[in-house]
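**Q** quick one: sequence plus predicted model below, questions after.
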Amino acid sequence: MLPPRGEGAVGDRAIQQALETAWPADLPAGDERWLLAAGRALLRADATGTGRGKWPEVFPGSGRGLAPAFSTARFRIQAAIARRDGRPDRTVVHLVWAGTDRGGTHTEGRITDLHFTRTTPTRKKGGPAWIPQPRT
């Protein structure tokens, strides 16, 4: 059962449990950890502008005065899971998040799916085995 909207951070654990129950884990633990960290970082960079330089292939020209849509102080990821996306070389990181936009409107339960493709069967020289795909 999901918490009522407006519950705040208190309800985040229930959202996480609901995601995990609805969509059982199907990735190796190491891949899942890496994808969750990358997905969280990408969403934070997209929403708040913080960390866009780490992802130049996703945010080309990110230093050119693009104002972030959300405040870093009022942004949080409520829950996240990483799962296969139809094929062994594709994954999706499903994120539920909350944020306050530039106009001051706070909304919880926002949903973002970020897709990744495996670059090689194993990581080469410490590089990522997964690369983010453009958002459509």
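**A** All right, it came through fine.

**Q** make it CA atoms for all contacts and neighbour counts henceforth
**A** Noted.

**Q** list the contacts for His115?
**A** 90-93, 132-135 (Cα atoms under 8 Å, 6 or more residues apart in numbering).

**Q** same thing but at 7 Å, please
**A** Applying Cα atoms under 7 Å, 6 or more residues apart in numbering to His115 gives the contacts 91-93, 132-133.

**Q** could you find the closest non-adjacent residue to it?
**A** If the residues on either side of it in the chain are set aside, His115 comes closest to Val92, at 4.4 Å by Cα to Cα, 6 or more residues apart in numbering.

**Q** want to compare, so here's the second one:
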Amino acid sequence: MLTAGRALLRADATGVGRAKWPSVFGDAGQAVVPAFTTAHFRIQAAIARRDGSPNRAVVHLVWAGMDRGGTFTDLRITDWFFTRTIKKGAATWTPQPRT
């Protein structure tokens, strides 16, 4: 789940990999221009935990980046929420779109 949370954050901030999650980011061709480049983006910390029930989880991420205007900010916080579904005995964690 941490890997998915990191990849989601990277896709959200930089645009790289958004097509992998169309339910989260919509049509990749109409994505908002990313505010950060991969060269000026890094994840500082990440943790995943249950979010109220065994079928809900949240990944908390702390990250840093330099925007296109040249302003560097660290200790940014982003949370990604996931729900678990079980099909044929296999659990799948699905990221939830931001509200």
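**A** Arrived safely, thanks for sending. Everything numeric in this text was worked out from a predicted model, so none of it was measured.

**Q** please state their TM-score.
**A** Here the TM-score for the pair of chains, by TM-score structural alignment, normalised by the length of structure 2, is 0.92; 98 aligned residues with a Cα RMSD of 1.5 Å.

**Q** quick revisit: can I get the buried part of the contacts of His115 of structure 1 as one PyMOL selection?
**A** Command for PyMOL that selects the buried part of the contacts of His115 of structure 1, burial taken from 16 or more other Cα atoms under 10 Å:
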select buried, resi 91+92+93+132
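
**Q** let me have the contacts of His115 of structure 1 in a markdown table, extended by distance to Leu36 of structure 1 and secondary structure.
**A** Listed next are the contacts of His115 of structure 1 as a markdown table, based on distance: Cα to Cα, whole Å; DSSP: H, G, I helix; E, B strand; the rest coil:
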| residue | distance to Leu36 of structure 1 | secondary structure |
| --- | --- | --- |
| Thr91 | 11 | strand |
| Val92 | 10 | strand |
| Val93 | 7 | strand |
| Pro132 | 12 | strand |
| Gln133 | 15 | coil |
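
**Q** can you pick out the most distant pair from the contacts of His115 of structure 1?
**A** Val93 and Gln133 (11.3 Å; Cα to Cα).

**Q** go through the contacts of His115 of structure 1 one by one and say which ones hold in structure 2.
**A** Compared against structure 2 with both residues aligned by TM-score structural alignment, their matches' Cα atoms under 7 Å, the contacts of His115 of structure 1 retain 91-93, 132-133.

**Q** can you lay out those residues as a markdown table showing distance to Leu43 of structure 1?
**A** Shown next, in a markdown table, are the kept ones among the contacts of His115 of structure 1 (distance: Cα to Cα, whole Å):
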| residue | distance to Leu43 of structure 1 |
| --- | --- |
| Thr91 | 16 |
| Val92 | 13 |
| Val93 | 10 |
| Pro132 | 11 |
| Gln133 | 13 |
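
**Q** which among those gets closest to Ser71 of structure 1?
**A** Val93 (22.1 Å).

**Q** show me what that closest one aligns to in structure 2.
**A** Taking TM-score structural alignment, Val93 of structure 1 has Val59 as its aligned residue in structure 2.

**Q** got it, and Gly30 of structure 1?
**A** With TM-score structural alignment as the criterion, Gly30 of structure 1 has no equivalent in structure 2.

**Q** name the helix or strand for Gly30 of structure 1, please.
**A** Using DSSP states H and E, Gly30 of structure 1 sits in helix 29-48.

**Q** ok, and the closest non-adjacent residue to the match of Val93 of structure 1?
**A** Ala48 (4.2 Å).
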